[in-house]
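*Asks:* Got a sequence here, can you model it:
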Amino acid sequence: MERRKFLKNSTAVTASLISVPLMASSLENAKRETSNNGESKAVRPIVICTWDFHKASAKAWDVLKDGGNSLDAVEEGVKIEEADVDNQTVGVGGRPDRDGNVTLDACIMDKNGNCGAVLAMQNIAHSISVARKVMERTPHVMLAGKGAEQFAYEMGFEKTDLLTEKSKQEWLEWKKTSKYEPIINIENHDTIGMLAIDKDGDISGACTTSGMAYKMAGRVGDSPIIGAGLFVDNEIGGATATGVGEEVVRTVGSFLIVELMRQGKSPQAACEEGVKRIIAKNKDKQDFQIGFIAINKKGETGGYCIHPGFTYRTYSEEGHVNNPSESYLHS
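*Replies:* Now for the predicted structure:
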């Protein structure tokens, strides 16, 4: 027995002595191959967001280029649009529901998979920051309605009238017919979703919206739903969505795209597959818009939509670019 134990231990030690230099050699060869075989190096830091929100992406880039982390970058980036009264799809100035109330949805997700969200919250301008407080200061992921609003006050957020005169007058005009017929790339252009990779290679994401104009009171779309409107896996990448949220929820779209990237698809191919899954479930109905964007761990990006007109912004050391998205339909 002692001899067998000695031989077994000797074999293990010998194997380990051999494997250590071999492993080191293999790692060094892998590094050398990566640097010499023409593959693109990782792009970091980088930010990507839905639509041509150039001020938002510029703000996020300011955080990243100064060495800030990706979570701060996406929060500060989307807050620009939440505060812009001329943006009637996010934050202050957002179009109200059928009863004239502006309700906001938002979620945020960090490199460790921590996440927070608020749903159908009124009277608070920066829903993304409240979502971050939910993530960091509570044992929960989501707070809704009056509960979310009360929590925001407890965290020091101020009460704000979100309904601007412009949005109010448009709502009063809409009430004359009360016809609910969202216009592609206008009322469906309802969300800013943002993904960022910082200098350390860590990924975070944020998504915020006032939702569909003149929606039923209490309606919540995909934007604050982790896995639907936003999903981040720091080992793989992240994805976010815009458009008719109900259809994104039905396919758990952002989670699907990240999982497709896990299986080896590029961000572009994954976004295309995400849209095609939605089309497959709506073969006789294509009068709505969906847009996905995605980023992988290397900083490669992609975007795809149903109808032409969707664009997405990228900002890195390679430049600040508004990218027209390819679409499933071409007219």
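
*Asks:* C-alpha from now on. contacts and neighbour counts both.
*Replies:* Will do.

*Asks:* Number of residues surrounding Asp99?
*Replies:* Other residues lying near Asp99 total 12 when counted by other CA atoms under 10 Å.

*Asks:* list the contacts for it?
*Replies:* Contact partners of Asp99, counting by CA atoms under 8 Å, 6 or more residues apart in numbering, are Tyr214, Met216, Ala217.

*Asks:* give me that answer again for 7 Å
*Replies:* Remark: with contacts taken as CA atoms under 7 Å, 6 or more residues apart in numbering, Asp99 is in contact with Ala217.

*Asks:* and the gap between it and Ala213?
*Replies:* To Ala213, Asp99 is 11 Å away according to CA to CA, to the nearest Å.

*Asks:* biggest helix in the chain, by residue count?
*Replies:* helix 2-36 (DSSP state H).

*Asks:* How far away from the center of its chain is it?
*Replies:* 42 Å (CA atoms, centre = their mean, to the nearest Å).

*Asks:* Show me which parts of that helix are buried, residue by residue.
*Replies:* Of all the residues in helix 2-36, not one is buried under the rule 16 or more other CA atoms under 10 Å.

*Asks:* so what secondary structure elements neighbour the helix or strand just after that helix?
*Replies:* Along the chain past helix 2-36, the next helix or strand (assigned with DSSP states H and E) turns out to be strand 46-50. Using 3 or more CA pairs under 7 Å, 6 or more residues apart in numbering; DSSP states H and E as the contact criterion, the neighbours of strand 46-50 among helices and strands are helix 54-65, strand 191-197, strand 311-316.

*Asks:* Nearest to His126, out of these?
*Replies:* strand 191-197 (12.9 Å; CA to CA).

*Asks:* At which residues are the strands of this protein located?
*Replies:* Taking DSSP state E, the strands of the chain run over residues 46-50, 104-109, 115-121, 142-144, 191-197, 203-209, 230-233, 237-243, 290-296, 301-305, 311-316, 319-324, 326-327.

*Asks:* Looking at the helices and strands packed on strand 46-50, which one is packed in the most?
*Replies:* Each of these was assessed for mean neighbour count using mean count of other CA atoms under 10 Å. The highest is strand 191-197, with a mean of 32.

*Asks:* Second input sequence below; structure requested for side-by-side comparison:
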Amino acid sequence: MNTDNTNSRRNFIKQSILGATAIGSISAMTASKPAAVKGKPIVISTWDFGIAANKEAWKVLSANGRALDAVEQGVKVAEADLNNPTVGKGGYPDRDGFVTLDACIMDEFGNCGSVAFLQNIAHPISVARMVMEKTPHVMLVGDGALQFALQNGFSEDNLLIPSSEKAWKEWLKEKNYKPVMNIENKSFSTERLPGNQYNHDTIGMLALDAAGNLSGACTTSGMAFKMHGRVGDSPIIGAGLYVDNEIGGATSTGVGEEVIRTVGSFLVVELMRQGYSPEAACKEAVNRIIKKKPETAKEIQVGFLALNKNGEYGSYALQKGFSYALCNSEKQDLLVKGKHIYQ
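*Replies:* Alright, predicted model coming up:
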């Protein structure tokens, strides 16, 4: 028996097995961390007021800027729009006459920041980003959030503008809280409807930059004439917004309580991780809400919007009427009608 040949064969087999194992390990690592899709920036956001917000975000993206900067600058447009009674300074107050704002932001590294029940600061999204970048925390609320904002250079502002105060006083006559679905999709440039005709809601924005990185932002004044102290899904990471740079991002709009119960935006991203398209993931998230509370789901609106790592996007809502704005190198002012379950 030739001992040298036997040892050589054994060494060859051993090295082959080790090599195959190494290759398999590298392949698995590569599969779990897909390469960035470069050169195809895109931004999407909820409702028709997302068009103007997207245009501002596009200024950043088209200059090869970071998605995080784009979403912050984009949603600030909605926060500053006094004709928008569902976001920022123009937002309707709670039932006690206080305008309270909620916002969150999340970047490509999984960093996130949030503020809730913030008063007297016109741009909660920028405070949320500062929470993310300057504190060890994710969320600050109420007086603590206001104190933090003032300590970091923000100025107090009276958020209860005359038109909002007038609508609130009209509502006080009957104190009838009955949200109207999809009121966000109406033009805000005309005279406001009285009393309880405005309900909520959010601008949620997702962006993919030229470097292939994702970020998202979400900001709202919450439901009109809500209970004092109520906070919805918008500032809650995983509910109103979630971003995973390996997979995609999602945001929500509508009645936040139902989104919180399903951790909706996180659910959408995890479904995309399993291979669902953005639209299919949003539809499944909507169906989860129906499964939990079928009768409630028929009376409310909830919509999800998603963007994956490849720049593919989609949405789904409970009711008809939901729309989202799309902006890329080909089109900067496109409004898309979202698909829905109920007629």
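
*Asks:* Would you mind telling me which of the helices and strands packed on strand 46-50 of structure 1 is nearest Lys31 of structure 1?
*Replies:* Counting by CA to CA, Lys31 of structure 1 lies closest to strand 191-197 out of these; the figure is 21.4 Å.

*Asks:* residues in structure 2 aligned with the closest one?
*Replies:* With the alignment judged by TM-score structural alignment, the segment of structure 2 matched to strand 191-197 of structure 1 spans residues 202-208.

*Asks:* what's the mean deviation for the matching stretch versus structure 1?
*Replies:* Superposed on structure 1, stretch 202-208 of structure 2 shows a mean distance of 0.3 Å to its aligned residues (mean CA distance after the TM-score superposition for structure 1).

*Asks:* what sits up against that stretch?
*Replies:* Under the criterion CA under 7 Å, 6+ apart, residues 41-46, 50, 67, 71, 75, 86-87, 214-220, 249, 251-253, 307, 311 lie in contact with stretch 202-208 of structure 2.

*Asks:* cool, stretch 328-343 of structure 2 as well?
*Replies:* Under the criterion CA under 7 Å, 6+ apart, external residues in contact with stretch 328-343 of structure 2 comprise 41-43, 48, 51, 55, 315-320, 322-327.

*Asks:* Surely Asn310 of structure 2 and Val37 touch.
*Replies:* Yes - in this structure, Asn310 of structure 2 sits in contact with Val37. The criterion is CA atoms under 7 Å, and the distance is 6.0 Å.

*Asks:* picking up where we left off before, with distance to Ser178 of structure 1 added, can I get the helices and strands packed on strand 46-50 of structure 1 in JSON lines?
*Replies:* Supplementary listing: those in JSON lines, determined by distance: least, CA to CA, whole Å:
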{"stretch": "helix 54-65", "distance to Ser178 of structure 1": "33"}
{"stretch": "strand 191-197", "distance to Ser178 of structure 1": "23"}
{"stretch": "strand 311-316", "distance to Ser178 of structure 1": "30"}
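
*Asks:* Looking at these, spot the one closest to Ala117 of structure 1.
*Replies:* strand 191-197 (13.5 Å).

*Asks:* What's Ala67 of structure 2 aligned with over in structure 1?
*Replies:* When structure 1 is aligned by TM-score structural alignment, the residue opposite Ala67 of structure 2 is Ser70.

*Asks:* wouldn't that match be in contact with Ile203 here?
*Replies:* Yes - with the criterion set as CA under 7 Å, Ser70 of structure 1 and Ile203 qualify as a contacting pair; they are 6.0 Å apart.

*Asks:* which one of those two has more residues nearby?
*Replies:* Here Ser70 of structure 1 and Ile203 are compared on neighbour count by other CA under 10 Å; more neighbours surround Ile203, at 33 against 29.

*Asks:* how about that one, what does it touch?
*Replies:* Neighbours of Ile203 of structure 1 in contact, by CA under 7 Å, 6+ apart: Ser70, Asp110, Lys111, Ala196, Ile197, Asn234, Gly237.

*Asks:* Now the fifth one. Nearest residue, chain neighbours left out?
*Replies:* Distances taken as CA to CA, 6 or more residues apart in numbering place Ile203 nearest to Ile197 of structure 1, at 4.5 Å, with adjacent residues excluded.

*Asks:* And that neighbour, how far from Thr14 of structure 1?
*Replies:* Shown here: Ile203 of structure 1 relative to Thr14 of structure 1, a distance of 41 Å by CA to CA.

*Asks:* just Asn101 of structure 1 next, same as before
*Replies:* When distances are taken as CA to CA, Asn101 of structure 1 and Thr14 of structure 1 turn out to be 72 Å apart.

*Asks:* swap in Glu170 of structure 1?
*Replies:* As for Glu170 of structure 1, its distance to Thr14 of structure 1 is 78 Å (criterion: CA to CA).

*Asks:* Next: Gly201 of structure 1.
*Replies:* Per CA to CA, Gly201 of structure 1 is found 37 Å from Thr14 of structure 1.

*Asks:* Please apply the same query to Pro21 of structure 1.
*Replies:* Here Pro21 of structure 1 is placed at a distance of 12 Å from Thr14 of structure 1 (CA to CA).

*Asks:* okay, now the alignment partner in structure 1 of Glu299 of structure 2: neighbour count?
*Replies:* The pairwise alignment with structure 1 assigns Glu299 of structure 2 to Asp287, based on TM-score structural alignment. The number of residues packed around Asp287 of structure 1, counting by other CA under 10 Å, is 11.

*Asks:* Same question for Lys159 of structure 1.
*Replies:* With other CA under 10 Å as criterion, Lys159 of structure 1 counts 13.

*Asks:* Contacts only, for it.
*Replies:* Contacts of Lys159 of structure 1 were listed using CA under 7 Å, 6+ apart, and they are Asn123, Ile124.

*Asks:* how about it, what's its partner in structure 2?
*Replies:* For Lys159 of structure 1, the equivalent position in structure 2 is taken to be Glu156, counting by TM-score structural alignment.

*Asks:* can you check Lys31 of structure 1 too?
*Replies:* In structure 2, no residue is paired with Lys31 of structure 1 according to TM-score structural alignment.
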